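1. Below are the sequence and a predicted model for it; my questions follow.
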Amino acid sequence: MEPKIKILLNDGKINEKRIKILKFIEKSGSLNKASKELGITYKHAWDEIKDMENCLNEKLLRTISKGRKGGGTTLTEKAKEILNDYEIYEKGINLEISDKFWESLSIMSARNKINGIIEEIEIEGVAAEIKIKVNEPVEIVALITRTSAERLKLKKGDAVFAIIKATDVMLGK
């Protein structure tokens, strides 16, 4: 079972579908190409963008006229800021979901549990990178949420264990 969380910003006016439209416009340089790629009509894509612009009271697209050969569309700084913010929220939520999943596991194989000492903690935004010294020269790096690092009260020199499952590493204390 894979949990899915929807991110809705500005009373739902900024959502995954609209973010995809902005991303495809950024990638293709064209609202027309973006709408075709997403399988929606040009009018529908335009209406989605206009609805966001009305909600934010800011332009999200900049059109470029190039005469007979057509033009193009680029994102405004506000649109790029929205994409960046959305990506940060999305990454943070995905990290939190991952942490909750691992915390819910009650049975684990001893061979997947490795003891070590925290050598370094780097917290940036919603993520925390924990470097764990297992033994010379082996080091494990775990990426967890800032919230989880704070909840575990992790600090340099703490004895911890890393639980390795497929490509994920969970940290416990």
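-> Noted; the coordinates are in hand.
2. For the rest of this, base every contact and every neighbour count on C-alpha atoms.
-> OK.
3. Tell me how far residue 119 lies from residue 141.
-> 10 Å (Cα to Cα, to the nearest Å).
4. Between those two, which contacts overlap?
-> The contact sets of residue 119 and residue 141 overlap at 130-132 (Cα atoms under 8 Å, 6 or more residues apart in numbering).
5. Save these as TSV, and put in secondary structure too.
-> Below are the shared contacts of residue 119 and residue 141 laid out as TSV (DSSP: H, G, I helix; E, B strand; the rest coil):
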residue	secondary structure
130	strand
131	strand
132	strand
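6. which of the residues you listed tops the neighbour count?
-> residue 132 (27 neighbours; other Cα atoms under 10 Å).
7. elements contacting the longest strand seen in the chain?
-> Assignment by DSSP state E gives strand 113-124 as the longest strand of the chain. Counting contacts by 3 or more Cα pairs under 8 Å, 6 or more residues apart in numbering; DSSP states H and E, strand 113-124 is packed against strand 127-135, strand 159-165.
8. structure B:
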Amino acid sequence: MPLPATLSHYLTHRPQRIALLQHIAEQGSITRAAKAAGLSYKGAWDAIDELNNLTARPLVERSVGGRGGGGARLSAEGERVLRLYQRLQALHTQVLEAAEDSADLDLLGRLMLHTSARNQLAGTVARIERQGTHDHIYLDLGSGLALCAAITPESTRRLLLAPGATVVALMKAGWLSVDPEGSPVAEPANALPAQVEAVDMATPGPSEVRLSLRNGQRLCALVDNSRLATLALQPGQAAIVCFDPGSVLLGRPL
């Protein structure tokens, strides 16, 4: 049975982020790993931040003076995940043999989607409260951090959300605001304490502000240049990242 071209490519080629893990293990250098994976240096670090945000323990650790510059290495958890993926690759043939029709493979291809949201935080549902026409889903992000997402009751049912469920919270970079630590926060916004990692100026704006949370996860916010000049944010500065509960999208693995 011939495979649809797009799905055949997906099943026989490594997803880009898995490929990046493999190249980091082989190269010991983020610069070389990014080139081998077909990513820019910045794109590689964005992918690493996404991977680390979605796992209980970081898959990639930053190191100083890595071979070839831009040090990075797989953590023990990263090595374990890479071995797992390699074992799963051995099941591809069995999956293809089990498909009853090529349309089955097209369906699977449609279900495996990427998202354009820059920020993806893994968390666990702590509690669910009905407030007006929406359910407020409170997520535990670990290390004492929490956020709230406001979604419809229908979405709660469709996602089968309940305390203890593992979910991914997604927020576009433009939906986040950044203020220095101690700034007043308007209710009912989420407010996460963070530390500024880098400010990437763009002309014309908006510019990117990259932030780290104390649980090891990272966020990226887009800030207008005029506001950025007023805030005068610097790497290492303590900050507050704010976003509305209605701006949080929730997803669950299939």
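-> Okay, I see it. Here the structure is a predicted model, which is why all the values come from computation and not from measurement.
9. What's the TM-score once they're superposed?
-> Between these two chains, after superposing, the TM-score reads 0.45 (TM-score structural alignment, normalised by the length of structure 1); 94 aligned residues with a Cα RMSD of 3.0 Å.
10. Now do residue 78 of structure 1 against residue 144 of structure 1, distance only.
-> According to Cα to Cα, residue 78 of structure 1 stands 29 Å off from residue 144 of structure 1.
11. Look at the two and report which has more neighbours.
-> Neighbour count, other Cα under 10 Å: between residue 78 of structure 1 and residue 144, residue 144 has more, with 22 against 15.
12. what's the closest non-adjacent residue to residue 143 of structure 1?
-> Excluding its sequence neighbours, the residue lying closest to residue 143 of structure 1 (Cα to Cα, 6 or more residues apart in numbering) is residue 129, at 4.6 Å.
13. dump the residue contacts of the one you found.
-> With contacts defined as Cα under 8 Å, 6+ apart, residue 129 of structure 1 is in contact with 121-123, 141-144.
14. Distance to residue 172 of structure 1 added to the residues you listed, as TSV?
-> Shown next, in TSV, are these (distance: Cα to Cα, whole Å):
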residue	distance to residue 172 of structure 1
121	14
122	17
123	17
141	13
142	11
143	13
144	11
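15. What subset of these is buried?
-> The neighbour count (16 or more other Cα atoms under 10 Å) marks 121, 141-144 as buried among those.
16. Go through those residues and name the one nearest residue 151 of structure 1.
-> Of all those, residue 144 has the smallest distance to residue 151 of structure 1: 11.2 Å, by Cα to Cα.
17. ok, how many other residues are close to the closest residue to the closest one other than its chain neighbours?
-> Distances taken as Cα to Cα, 6+ apart put residue 128 closest to residue 144 of structure 1, at 5.3 Å, once the chain neighbours are dropped. Applying other Cα under 10 Å, we find 19 residues neighbouring residue 128 of structure 1.
18. What's the separation between residue 128 of structure 1 and residue 122 of structure 1?
-> 6 Å.
19. doesn't residue 36 of structure 2 fall inside a strand?
-> No: counting by three-state DSSP, residue 36 of structure 2 is located in no strand; its state is helix.
20. roughly how far apart are it and residue 23 of structure 2?
-> Between residue 36 of structure 2 and residue 23 of structure 2 the computed distance is 7 Å (Cα to Cα).
21. who's more crowded, those two?
-> residue 23 (21 against 16).
22. so what does the host helix or strand of residue 170 of structure 2 touch, helix or strand wise?
-> Take DSSP states H and E as the rule and residue 170 of structure 2 turns out to sit in strand 166-171. Strand 166-171 of structure 2 is packed against strand 119-131, strand 249-251, with contacts defined by 3+ Cα pairs under 8 Å, 6+ apart.
23. quick one: the longest one to strand 166-171, angle?
-> To tie it back to what came earlier, the one meant is strand 119-131 of structure 2. Using axes from the mean of the first three to the mean of the last three Cα atoms, to 10 degrees, the direction of strand 119-131 of structure 2 lies 100 degrees away from that of strand 166-171.
24. Strands of structure 1, residue ranges please.
-> Under the criterion DSSP E, strands of structure 1 are mapped to 61-64, 72-75, 113-124, 127-135, 138-145, 159-165, 168-172.
25. Indicate which one of those strands is closest to residue 94 of structure 1.
-> Across the strands of structure 1, closest to residue 94 of structure 1 is strand 138-145 (Cα to Cα), at 9.2 Å.
26. contacts for that closest one?
-> Looking at what lies outside strand 138-145 of structure 1 - Cα under 8 Å, 6+ apart - the contacts are 92, 95-96, 99, 126-134, 162, 169-171.
27. do that again at 6 Å, thanks
-> Identification of contacts with strand 138-145 of structure 1 by Cα atoms under 6 Å, 6 or more residues apart in numbering yields 95, 126-133, 169.
28. The residues you listed into a markdown table, with extra columns for distance to residue 16 of structure 1?
-> Shown next, in a markdown table, are the contacts of strand 138-145 of structure 1 (distance: Cα to Cα, whole Å):
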| residue | distance to residue 16 of structure 1 |
| --- | --- |
| 95 | 18 |
| 126 | 20 |
| 127 | 22 |
| 128 | 25 |
| 129 | 27 |
| 130 | 30 |
| 131 | 33 |
| 132 | 36 |
| 133 | 39 |
| 169 | 28 |
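29. if I look at residue 148 of structure 2, how far off is residue 251 of structure 2?
-> From residue 148 of structure 2 across to residue 251 of structure 2, the span is 14 Å (Cα to Cα).
30. hmm, I was thinking of residue 81 of structure 2
-> Plainly put, residue 81 of structure 2 is 21 Å away from residue 251 of structure 2 if you go by Cα to Cα.
31. What are the boundaries of the helices in the stretch 151-254 of structure 2?
-> Under the criterion DSSP state H, counting those that start in this stretch, helices of the stretch 151-254 of structure 2 are mapped to 153-158, 225-231.
32. again, but for the stretch 1-150 of structure 2
-> Going by DSSP H, counting those that start in this stretch, the stretch 1-150 of structure 2 shows helices at 5-12, 16-27, 30-37, 41-53, 76-89, 92-98, 102-111.
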